[in-house]
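**Q** Provided below for reference: sequence and predicted model.
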Amino acid sequence: MADTDSLKDIEHYAQALKAPRIRESAARLAEQARSDGWSHEDYLAAVLSREVTARESSGSQTRIRSAGFPTRKSLEEFNFDYQPSLSRETVAHLGTGVFLTQARNVVLLGPPGTGKTHLAIGLGIKAAQSGHRVAFATAVDWVGKLKAAHSAGKLPAELVKLRRIGLIIVDEVGYIPFEQDAANLFFQLVSSRYEHASLILTSNLPFGRWGDVFGDQVVAAAMIDRIVHHAEVLTLKGSSYRLKDTGIDTLPSVRADNAAQ
């Protein structure tokens, strides 16, 4: 049987260490250790392993909740059959998070409804589970945050704070054109992270049309240069997955965009 006084000591130490899972698993694992003939080292490793696993799981969920994802989408749920030209191996490699340790970017290009945001969220969740801080917002929302910081005279400090976030996801670049001031703010966000921290960007427009979005071909070219210098660019094709069961092949605006390209 377990030593009551020893378990009380363990409970006290676990509370002092703010490690409640140690208190919860110590007695149960002690009985298993006795019955299976574990060494002291095996028992200690098992107890600490439970605590570390629980902390990692709890931390992952906290990072996922604070990231601002509009919904939760996993890479495992992505329908590659609908995107046969997309390399499963490339996406799986990105899911390991190696690109984050190298401060590389990921750019997802393609028509609406082809899975860009799903992949961005899935990669973001993988990053959070690997211990990285993640922040998700649309391009319009990011510009709004930067405008607010600029108006308050705190833009440099805001950019420094954002650079501490391992992964920033910018969704829907190109859906709404930016004014000149907004384009300059977005350029500063990209520049501040260049070779320091990673971006994932999704856009319904090819790079050749980003000048129309930012209202300045020179600014757009400089921005694209910094984004793609260290980046994996994935192009998704086809009509909207969301419309596949409606009998509508694609959205009228997308047909017009494709015809113009």
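**A** Now that the structure is in, tell me what you want to look at.
**Q** Going by C-alpha atoms from here, please, whenever you check contacts or count neighbours.
**A** OK.
**Q** Quick one: the strands in the protein, in order.
**A** 105-109, 134-138, 167-173, 198-203, 231-235 (DSSP state E).
**Q** Out of these, which gets nearest to P84?
**A** strand 231-235 (11.4 Å; Cα to Cα).
**Q** Now do the contacts for the residue lying closest to F136 once chain neighbours are set aside.
**A** Leaving out its chain neighbours, the residue that sits closest to F136 by Cα to Cα, 6 or more residues apart in numbering is I169, at 4.7 Å. I169 sits next to 120, 124, 134-138, 199-201 when contact means Cα atoms under 8 Å, 6 or more residues apart in numbering.
**Q** if we can go back for a sec, got a markdown table for the strands of the chain, with distance to A45 too?
**A** Formatted as a markdown table, those follow (distance: least, Cα to Cα, whole Å):
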| stretch | distance to A45 |
| --- | --- |
| strand 105-109 | 38 |
| strand 134-138 | 31 |
| strand 167-173 | 33 |
| strand 198-203 | 35 |
| strand 231-235 | 40 |
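**Q** one more structure, for comparison:
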Amino acid sequence: MTPKMKATLDEEIREAARKLFLSSSVADLCKNEATPKQEEFLLHVFQAELAAREENKRHRLMKRAGFPTYKTFEGYEYSHIQFPPLFSREELESCQFVREHKNLILYGPVGTGKTHLAIAIGVKACQMGLKTKFFSVTELVLKLAEARKQGTLEKLVKDLQKQDLLILDEWGYVPVDRDGSQMLFRIVSDS
């Protein structure tokens, strides 16, 4: 092993140890006392652990997102989609707009795949390690009303603000309780 390869290996071990929240003494001990084969094995162990943690994180994010079903961009038919100027399919599928804190509104007639596309965006965001939450509008309104009744509205709002991507879907009936008398309001969309 050349000195350059050894230095690269030592740096990779140091970086992996840092990502695993291990002290720098682990990397120092390895650098000073381990054989090259031992260092290679340790790096392999660290990388496997980091990969497992990333996979577990993606699974956790997917579960917490609350998608009603699993959808991806694969096989999605874009022929009926009209993108605004300066926004492309590639930008949509990369979820760059999420990282840039830009809003996206999908609108159109019923049955055109808006929910499929919204879920696919959310799934991609979770795969990228972004905190995502999916709600129907009705579900969110009811959740907010319940949190208000229970005195936990601030906590819910803070949790929502921590999300990288918040997906609101589905127009519908929202029951509103005013002074004990139930009223129904219909949220109307253009579709």
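**A** Cool, got the structure. Everything quoted here is computed from the prediction, not taken from an experiment.
**Q** So which of the strands of the first structure is nearest S85 of the first structure?
**A** Minimum separation from S85 of the first structure across these (Cα to Cα) falls at strand 231-235, 8.7 Å.
**Q** in the second structure, what residues pair with that closest one?
**A** Across the second structure, nothing matches strand 231-235 of the first structure (TM-score structural alignment).
**Q** list the buried ones in that strand?
**A** Buried residues in strand 231-235 of the first structure, defined by neighbour count with 16 or more other Cα atoms under 10 Å: 231-232, 234-235.
**Q** Distance from that strand to the middle of the chain?
**A** 15 Å (Cα atoms, centre = their mean, to the nearest Å).
**Q** same deal with stretch 175-191 of the second structure?
**A** In terms of Cα atoms, centre = their mean, the gap separating the centre of stretch 175-191 of the second structure from the centre of its chain is 31 Å.
**Q** same check, this time on stretch 95-114 of the first structure
**A** 9 Å.
**Q** Just to confirm, what residue in the second structure is aligned with the residue nearest to F136 of the first structure?
**A** Applying TM-score structural alignment, one finds that I169 of the first structure aligns to I167 in the second structure.
**Q** Look up how far A128 of the first structure lies from whichever residue in the first structure pairs up with R60 of the second structure.
**A** Matched by TM-score structural alignment, R60 of the second structure corresponds to T62 in the first structure. From T62 of the first structure over to A128 of the first structure the distance is 9 Å, taken as Cα to Cα, to the nearest Å.
**Q** out of the two, which sits in the more crowded spot?
**A** A128 (25 against 14; other Cα atoms under 10 Å).
**Q** separation between the equivalent of that one over in the second structure and E100 of the second structure?
**A** Aligned by TM-score structural alignment, A128 of the first structure pairs with C126 of the second structure. As judged by Cα to Cα, C126 of the second structure and E100 of the second structure stand 16 Å apart.
**Q** just T112 of the second structure next, same as before
**A** Look at T112 of the second structure and E100 of the second structure: by Cα to Cα, they are 27 Å apart.
**Q** And those two? Which one has more around it.
**A** For T112 of the second structure and E100, the more surrounded residue by other Cα under 10 Å is T112, and the numbers stand at 14 against 8.
**Q** Give the aligned equivalent of the more buried one in the first structure.
**A** T112 of the second structure maps onto T114 of the first structure when the alignment is built from TM-score structural alignment.
**Q** Its match and R21 of the first structure, how far apart?
**A** Relative to R21 of the first structure, T114 of the first structure is positioned 43 Å away (Cα to Cα).
**Q** and the residue nearest to M128 of the second structure when sequence neighbours are not counted, what does it touch?
**A** Once flanking residues are discounted, M128 of the second structure sits nearest to R58: 7.8 Å by Cα to Cα, 6+ apart. For R58 of the second structure, the contact set (Cα under 8 Å, 6+ apart) comprises 126-129.
**Q** What subset of these is buried?
**A** 126-127, 129.
**Q** List just the nearest of those to A145 of the second structure.
**A** Closest approach between those and A145 of the second structure, by Cα to Cα: C126, at 27.3 Å.
**Q** Check the contact between that closest one and F134; I expect there is one.
**A** No - contact criterion Cα atoms under 8 Å: C126 of the second structure and F134 do not qualify, at 11.4 Å.
**Q** related to what we said a few turns ago, emit the ChimeraX select command for whichever of the contacts of I169 of the first structure are buried.
**A** To isolate the buried ones among the contacts of I169 of the first structure in ChimeraX, judged by 16+ other Cα under 10 Å, type:
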select :120,124,134,135,136,137,138,199,200,201
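**Q** now, among the contacts of I169 of the first structure, which is nearest to L86 of the first structure?
**A** Taking Cα to Cα as the measure, L86 of the first structure sits nearest to A120 out of the contacts of I169 of the first structure, at 14.1 Å.
**Q** give the contact list for that closest one.
**A** With Cα under 8 Å, 6+ apart, A120 of the first structure has these contacts: 108, 169, 200-202.
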